[in-house]
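S.K.: What follows is a predicted structure for the sequence shown.
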Amino acid sequence: MTISSWAPLREPVFRSLWLAVLAGNVGTWMHTVGAQWLVVPEADAATWVSLVQAATTLPVLVFALPSGALADNLDRRRLLLGVQLGLTCVAATLAALAALDLVRPPVLLIFTFLLGAGQALTLPSWQAVIPEIVPREQLPAASALGAVNTNLARSAGPAVGGLLVAQFGPAVVFALNAVSFAVFALALAGWRRPPQPPPARPERFGTAVHDGGHFVRYSPDVRRILGRVLLFVLPGSVVWSLLPLVARDRGLGAGGYGGLLAALGAGAVLGALLMPRVRARLTANRTVLATGAAYGAALAVIALVADVTAVAVALAAAGLAWMMLVSRMNAAMQLVLPNWVRARALAVYQVVFAGAQAVGAVVWGQVAAAFGLAATFGTAAAMMVAGTLTVRALPVRTHEDTDTSPAVFWPEPHLMLQPHLDHGPVLVQASYRVAEPNTSAFVAAMHELRDSRLRTGASRWGLFRDGADPQIFVETYLVPTWEEHLRQHEGRLTGSDERAERQAAALAEGPPVIRHLLDAESL
């Protein structure tokens, strides 16, 4: 059955939070307009304007993964609520200073950076709570609505902010930004989140950040999704970074530029409406091919065709393709991530996405300055097509039947020695007896387990065969500390990990013999 694009909005909690996030996104875009307007009169306005944009983007790149670590170890609702209240205070203070004409460029950059840091704390937590408030089958539609949210804010925020700044000055948009954060805080306060069982031992901050990166490194599904995002967003960012110059070269004023932005946003909204049907008919990899081809063709039209109507149609197609690809990859991430590391992995996704946009903006700006807009868009189109064609070599595997629920199926370890939680490293050995006809299948099944061990805490893994008794296979993996190994026992493994382990064990003669070898020098 096809899930409606708007189905998640029937969930009261998702609907109220989605509208609150929309208000926050619009407020952020209005802040950007107000901030840029404040520095326009400065002698070196171009530099200050670019620094404002950098102060907005840099915190996402710097703080996203640490923010994900916090979101995976703290109550996500309370974390979001606290951050929104803090952002309300920061934005309100900036509004008051602007009303008193006390904001100078360095002060503005500090406040903009603080607001960006708050947004970096918000993004992973918000993405991570979505699976809690919508059913699993509605996650793709929720991801599409997230893209609609972003594009509506991108279209409406600058336009509304520009009108307000022209009529009332920057202080008003800064104040409205504070109100938007307060609205999000009120929506969170009204959400009665079911009690969450506290973790047996909250992860230490540094270890949590490391383990989040380790999970992504040894998750082939996640890496392929990130790769597809990078290959699409890097050339695709040329539209977002150079669209004002396209409007200028076509002889359009501010109104015409707004029209081009509206075409881009309309295409994204249309993409959200079509997404359920497209998802029902196209696999993830065919979606990659279709969206890459459509976006590449749109870039070619912008490069070669002077007619404004044709450019607007091409931008609508680009917006549609952008929304479909981004929402499909975001949904794929949600489907393959276990809860214990969800926010951290989504934070890495945000870093890749924002980093590709930031790097793309810089690169395409330099290319346009050296070779002109037509050559720049043509080059981006060629890169888009080339990246899309790699889908056969680097396909996306969404595994929508993946069971990411926690699975506690390992027996509790019984030791004569009682190591301290910080004791390590710990070498775990599992010995199997495998009949000769099953050896090839067993080795293949054990290599499926390799990534599971490494994703959940192991730093090294190996599979060995006894030279004296070829039916004996010994799996070994090294875990940095005893505490990290206990986390594997207590909920880091998933239903899919359990299924893979049972498939490997079914090829052996009886259950494995498990040994825990402790570092002798630290006992």
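M.R.: Looks like it arrived, so ask away. Residues are numbered from 1 along each chain as shown.

S.K.: Only C-alpha atoms from now on, for both contacts and neighbour counts.
M.R.: Fine.

S.K.: quick one: residue 16 and residue 187 touch, right?
M.R.: Yes - taking contact to mean Cα atoms under 8 Å, the distance of 6.1 Å between residue 16 and residue 187 places them in contact.

S.K.: all strands for the stretch 401-523 of the chain, in order.
M.R.: Counting by DSSP state E, counting those that start in this stretch, the segments of the stretch 401-523 of the chain that form strands are 426-433, 460-465, 472-479, 513-518.

S.K.: could you redo the ones you listed as CSV and give each row mean neighbour count?
M.R.: Written out in CSV, the entries for those read as follows (neighbours: other Cα atoms under 10 Å):
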stretch, mean neighbour count
strand 426-433, 20
strand 460-465, 15
strand 472-479, 20
strand 513-518, 15
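
S.K.: Quick one: these as CSV, columns for distance to residue 44 too.
M.R.: Formatted as CSV, the strands of the stretch 401-523 of the chain follow (distance: least, Cα to Cα, whole Å):
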stretch, distance to residue 44
strand 426-433, 58
strand 460-465, 53
strand 472-479, 54
strand 513-518, 62
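
S.K.: And the ones you listed: which comes nearest residue 275?
M.R.: strand 460-465 (40.9 Å; Cα to Cα).

S.K.: tell me the angle of that closest one relative to strand 472-479?
M.R.: Between the axes of strand 460-465 and strand 472-479, defined by axes from the mean of the first three to the mean of the last three Cα atoms, to 10 degrees, the angle is 170 degrees.

S.K.: List the contacts of stretch 355-364.
M.R.: By Cα atoms under 8 Å, 6 or more residues apart in numbering, the residues outside stretch 355-364 that reach it are 57, 61, 230, 233-235, 237-238, 240-242, 376.

S.K.: Okay, and which of these map to helices?
M.R.: Within the contacts of stretch 355-364, membership in helices is found for 57, 61, 230, 233-235, 237-238, 240-242, 376, as judged by DSSP state H.

S.K.: between those, which is closest to residue 385?
M.R.: Among the ones in helices among the contacts of stretch 355-364, and counting by Cα to Cα, the member closest to residue 385 is residue 235, at 9.5 Å.

S.K.: Got another one to weigh against that:
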Amino acid sequence: MSVDVFPPLRRDRRVQGWILSTAISQAGDMAWYVGLAWSAAQVTTPAGAGLVMGIGALPKALVLLYGGALADRFDGRRTMILANLGRIVVLTIAAVVLLAWGLSLALLLTVAVVFGAVDALYTPASGTLPRRMVRSDDLVKLSAGSQLAHRLAVFVGAPLGGLLVASGGLATVMIVDAVSYVVIALALAFVVKPRLPQPVSTSGSIRADLRAGFAYLRRDTRARTLVIAFSGLNLCVGPVLAVGLVQRTHAAGWGPGALGLFEACSGIFAAVGALVAMRWKPANLARSGLLALVVQAAGCVLIGLVPQLGMFVAMAMIGATAGIASAQLSAAFQQTVDPSYLGRSFSIVNLSDEAMMPVAMTAFGAFISLTSIPLACAAIGTAFGALMIWSAARVRSDPSPVGHGIAAP
């Protein structure tokens, strides 16, 4: 397909509609997350609240691989529309039940479980869309723009959720989140139309599709390396930021205000990193992104060692490299993986978050208890850096983008 089909991103209404509608939906999700957490705390014990916030990961982990296979078998855009309609129906019914019978633990658990299953269908399908929307050269800019929009959505959605649940209760949060899904469903139906066809799986069954997906990663070294690197990235950085940073701040007596400032520092520099990624065009996106994450690994080590002022430096290192590397590696992933296997490969990467992250968090906390915060952060940071160097060495060459008509001008 001719590259003339793709307008510059600054004039691409389809891409702009995709980023804007996704940001609106993510703001609604963040508001829902806050509202759900607050409501769970009102009706049950801390253990019950933890169950509400975590139980959605179970159905998502169980369904995610099948969701990836469905994304490669059917049209990803239509799958996303149907998943959003499912979310709208769930939230509408839940709001009616809540208004009629009141808030209950059973209602919160049911909604969390159903949402987890629907997310498992939506997430892999969304991973197939960028490749079909823009030229290969514009994938970094699309990813960086999506990152910026996501961070703004979190910044707006979190306080919005607090205000909504305080003034109108959880039902109001449900309605607002449902409206955000209506926005993205309408955008997908009428604005965000892929420019390239989606190659579909021709296997005889979903199970055969799954076998074919794993076989593809076994034979494609570069794609397999990126999947391993992404999974390792999630499992190393997540525990350091969610457990190590909190424990270090608490142990040093810096207080929750300092924790918030550390997180804000990381978010600000991640936005700066995304802006840098829009302008920086390295010859090898995968290698550049992976080597940038070696700096992030050093930041993880510093979290366990440096004084309070140094923590801002460490969080700036983590945030800036996250902004740069996420854009570059997302683009490299889209360029590298065969379009026929994007959904399945994307679902395997996400599975590490859903299935392995709780284990990684628990193990890292136990490691801190058995040793110390500095040693635990140093160990996981070093392992993370070694994995990124190993991965960068395996993606040294930069192949031409694979696929159907996606080429640089």
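M.R.: All right, it came through fine. What you see is a predicted model; the values in this text were computed from it and never measured.

S.K.: quick one: TM-score?
M.R.: TM-score of the superposed chains, computed with TM-score structural alignment, normalised by the length of structure 2, equals 0.85; 398 aligned residues with a Cα RMSD of 3.1 Å.

S.K.: quick revisit: which one of the strands of the stretch 401-523 of structure 1 lies closest to residue 224 of structure 1?
M.R.: Distances from residue 224 of structure 1 to each of the strands of the stretch 401-523 of structure 1 were compared using Cα to Cα; the minimum, 21.9 Å, belongs to strand 460-465.

S.K.: quick one: that closest one aligns where in structure 2?
M.R.: Taken onto structure 2 by TM-score structural alignment, strand 460-465 of structure 1 occupies no residues there; it is unmatched.

S.K.: which helices and strands does that strand pack with?
M.R.: Secondary structure elements in contact with strand 460-465 of structure 1, counted by 3 or more Cα pairs under 8 Å, 6 or more residues apart in numbering; DSSP states H and E, are helix 439-455, strand 472-479.

S.K.: Recalculate using a threshold of 7 Å.
M.R.: strand 472-479 (3 or more Cα pairs under 7 Å, 6 or more residues apart in numbering; DSSP states H and E).

S.K.: ok so, going back, most neighbours, which of the ones in helices among the contacts of stretch 355-364 of structure 1?
M.R.: residue 235 (28 neighbours; other Cα atoms under 10 Å).

S.K.: Touching the host helix or strand of residue 59 of structure 2 from outside, list them.
M.R.: Take DSSP states H and E as the rule and residue 59 of structure 2 turns out to sit in helix 57-73. Contacts with helix 57-73 of structure 2, where a contact means Cα atoms under 7 Å, 6 or more residues apart in numbering, come from 113, 116-117, 119-121, 124-125, 200-201, 206, 209-210, 340-344, 346-348, 351, 354-355.

S.K.: switch the cut-off to 8 Å
M.R.: Contacts to helix 57-73 of structure 2, defined as Cα under 8 Å, 6+ apart, come from residues 79, 113-114, 116-125, 128, 199-202, 206, 209-210, 340-348, 350-351, 354-355.

S.K.: Of those, which belong to strands?
M.R.: Among these, no residue falls in strands (DSSP state E).

S.K.: Using neighbour counts, trim those to the buried set.
M.R.: In terms of neighbour count (16 or more other Cα atoms under 10 Å), the buried residues within the contacts of helix 57-73 of structure 2 are 79, 113-114, 116-125, 128, 199-201, 206, 209-210, 340-348, 350-351, 354-355.

S.K.: These in helices, which ones?
M.R.: Among these, the members falling in helices (DSSP H) are 79, 113-114, 116-125, 206, 209-210, 342-348, 350-351.

S.K.: Distance check, the nearest residue to residue 464 of structure 1 once chain neighbours are set aside against residue 426 of structure 1.
M.R.: For residue 464 of structure 1, the nearest residue in space outside its immediate sequence neighbours is residue 474; the separation is 5.1 Å by Cα to Cα, 6 or more residues apart in numbering. Computed with Cα to Cα, to the nearest Å, the distance linking residue 474 of structure 1 and residue 426 of structure 1 is 16 Å.

S.K.: and what of residue 39 of structure 1?
M.R.: Residue 39 of structure 1 sits 57 Å away from residue 426 of structure 1 when distances are taken as Cα to Cα.

S.K.: show me where the stretch 101-250 of structure 1 has helices.
M.R.: Under the criterion DSSP state H, counting those that start in this stretch, helices of the stretch 101-250 of structure 1 are mapped to 105-133, 139-168, 170-189, 205-217, 220-249.

S.K.: So which of those helices is the most surrounded?
M.R.: For these, average neighbour numbers computed from mean count of other Cα atoms under 10 Å are highest in helix 170-189, which has a mean of 23.

S.K.: Give me the mean deviation of that helix from structure 2.
M.R.: Relative to structure 2, and after both are superposed, helix 170-189 of structure 1 has an average distance of 1.4 Å to its aligned residues, where the measure is mean Cα distance after the TM-score superposition for structure 1.

S.K.: Show residues contacting that helix.
M.R.: Contact partners of helix 170-189 of structure 1, identified using Cα under 8 Å, 6+ apart, comprise 16-17, 20-21, 23-24, 26-28, 30-31, 34-35, 37-38, 77, 80-81, 84-85, 87-92, 94-99, 161, 164-165.

S.K.: Off-centre distance for it?
M.R.: Using Cα atoms, centre = their mean, to the nearest Å, the mean C-alpha position of helix 170-189 of structure 1 is found 24 Å from that of the whole chain.

S.K.: cool, stretch 236-252 of structure 1 as well?
M.R.: Here the centre of mass of C-alpha atoms in stretch 236-252 of structure 1, compared against the chain's by Cα atoms, centre = their mean, lies 26 Å away.

S.K.: How about stretch 196-215 of structure 1?
M.R.: 18 Å.

S.K.: Also stretch 379-391 of structure 2?
M.R.: Centroid separation for stretch 379-391 of structure 2 versus its chain: 21 Å, with Cα atoms, centre = their mean.

S.K.: What's the average distance for it when superposed on structure 1?
M.R.: With both structures laid over each other, stretch 379-391 of structure 2 and its partner residues in structure 1 are 3.0 Å apart on average (mean Cα distance after the TM-score superposition for structure 1).

S.K.: Now do the buried residues in that stretch.
M.R.: Across stretch 379-391 of structure 2, burial judged by 16+ other Cα under 10 Å covers 380-382, 384-385, 387-389, 391.
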